[in-house]
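**Q** fold the following.
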Amino acid sequence: MCRSIHTLHNFEPAANDSEIDAAALQYVRKISGTTRPSRANAEAFERAVQEVAHATRHLLEDLVATSPPRDREIEAARAKERSAKRFASAQA
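**A** So this is what the prediction gives:
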């Protein structure tokens, strides 16, 4: 999975439009194999991004969470800590 795409479900505050759009763009880039489509493919590429973002919004609205929402700041701190441990051991 592309490392730029992060979990958007069950966070407080909820994912905003820019996060959803960024995830959709990364997904389309990944499956198309290009970060910048040719002019001939630009319209299809952009349409795919919009459709993926639209479907993502519907999915996030419809999902039911059984656990309490996670805090974005706490999760970001945990990820930073995991990264520091992983890269510290690689340098040792």
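**Q** hey, let's count contacts and neighbours off CA atoms from now on
**A** Fine.
**Q** is it correct that A48 is in contact with V28?
**A** Yes: here A48 lies in contact with V28, judged by C-alpha atoms under 8 Å, at a distance of 6.8 Å.
**Q** quick one: the helices in the protein?
**A** Listed in chain order, the helices found in the chain under DSSP state H are 17-32, 39-62, 72-91.
**Q** of A48 and V28, who's got more company?
**A** Neighbour count, other C-alpha atoms under 10 Å: between A48 and V28, V28 has more, with 20 against 17.
**Q** from E46, how far out is that one?
**A** Look at V28 and E46: by C-alpha to C-alpha, to the nearest Å, they are 9 Å apart.
**Q** and what of K30?
**A** As defined by C-alpha to C-alpha, K30 lies at a distance of 14 Å from E46.
**Q** ditto for S32
**A** Applying C-alpha to C-alpha to S32 and E46 gives a distance of 12 Å.
**Q** and this one, please, so the two structures can be compared:
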Amino acid sequence: MCRNIHQLHNFEPAATDDEVHAAALQFVRKISGSTKPSQANQDAFNRAVEEIAHISRHLLEDLVTTAPPKNREVEAEKAKARSAKRFAAA
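**A** Reported below is the predicted structural model:
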């Protein structure tokens, strides 16, 4: 489940609210062990996603780095290359 959580820090343009929310959703799914909570747990699940997204946004805003911002397309190509190498037929 957590393979969909990607690094969001130090990209230009900065991570969108949708990206932060998607990462928070994947995190909550992982720690709860549920991709779709029951109706009894839906409110707690949604609240956790919103709170984690909120604090994640603050974290991203507060982090400081001297490294140049990363390019999303370049990083995606690197990830594809790693995946192709990892899953290449042996």
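**Q** quick check: which of the helices of the first structure is nearest to C2 of the first structure?
**A** Nearest to C2 of the first structure among the helices of the first structure is helix 17-32; the distance by C-alpha to C-alpha comes to 7.1 Å.
**Q** run the angle between the closest one and helix 39-62 for me.
**A** Taking axes from the mean of the first three to the mean of the last three C-alpha atoms, to 10 degrees, one finds that helix 17-32 of the first structure is oriented at 130 degrees with respect to helix 39-62.
**Q** mean deviation, helix 17-32 of the first structure versus the second structure?
**A** Mean deviation of helix 17-32 of the first structure relative to the second structure after superposition (mean C-alpha distance after the TM-score superposition for the first structure): 0.4 Å.
**Q** contacts for that helix, please.
**A** The contact list for helix 17-32 of the first structure (C-alpha atoms under 8 Å, 6 or more residues apart in numbering) reads 2, 4-6, 8, 35-36, 45, 48-50, 52-53, 56-57.
**Q** kindly report the same for stretch 80-90 of the second structure.
**A** Counting by C-alpha under 8 Å, 6+ apart, stretch 80-90 of the second structure makes contact with no residue outside itself.
**Q** how far is that stretch from where the chain is centred?
**A** 22 Å (C-alpha atoms, centre = their mean, to the nearest Å).
**Q** from I31 of the second structure, how far out is the spatially most distant residue from the centre of the second structure?
**A** Each residue of the second structure has a distance to the centre, and by C-alpha atoms, centre = their mean the biggest one is for A90: 30.7 Å. Distance check for A90 of the second structure against I31 of the second structure: by C-alpha to C-alpha, it reads 34 Å.
**Q** same deal with S38 of the second structure?
**A** Counting by C-alpha to C-alpha - S38 of the second structure and I31 of the second structure are separated by 15 Å.
**Q** same check on S83 of the second structure?
**A** S83 of the second structure is 25 Å from I31 of the second structure, by C-alpha to C-alpha.
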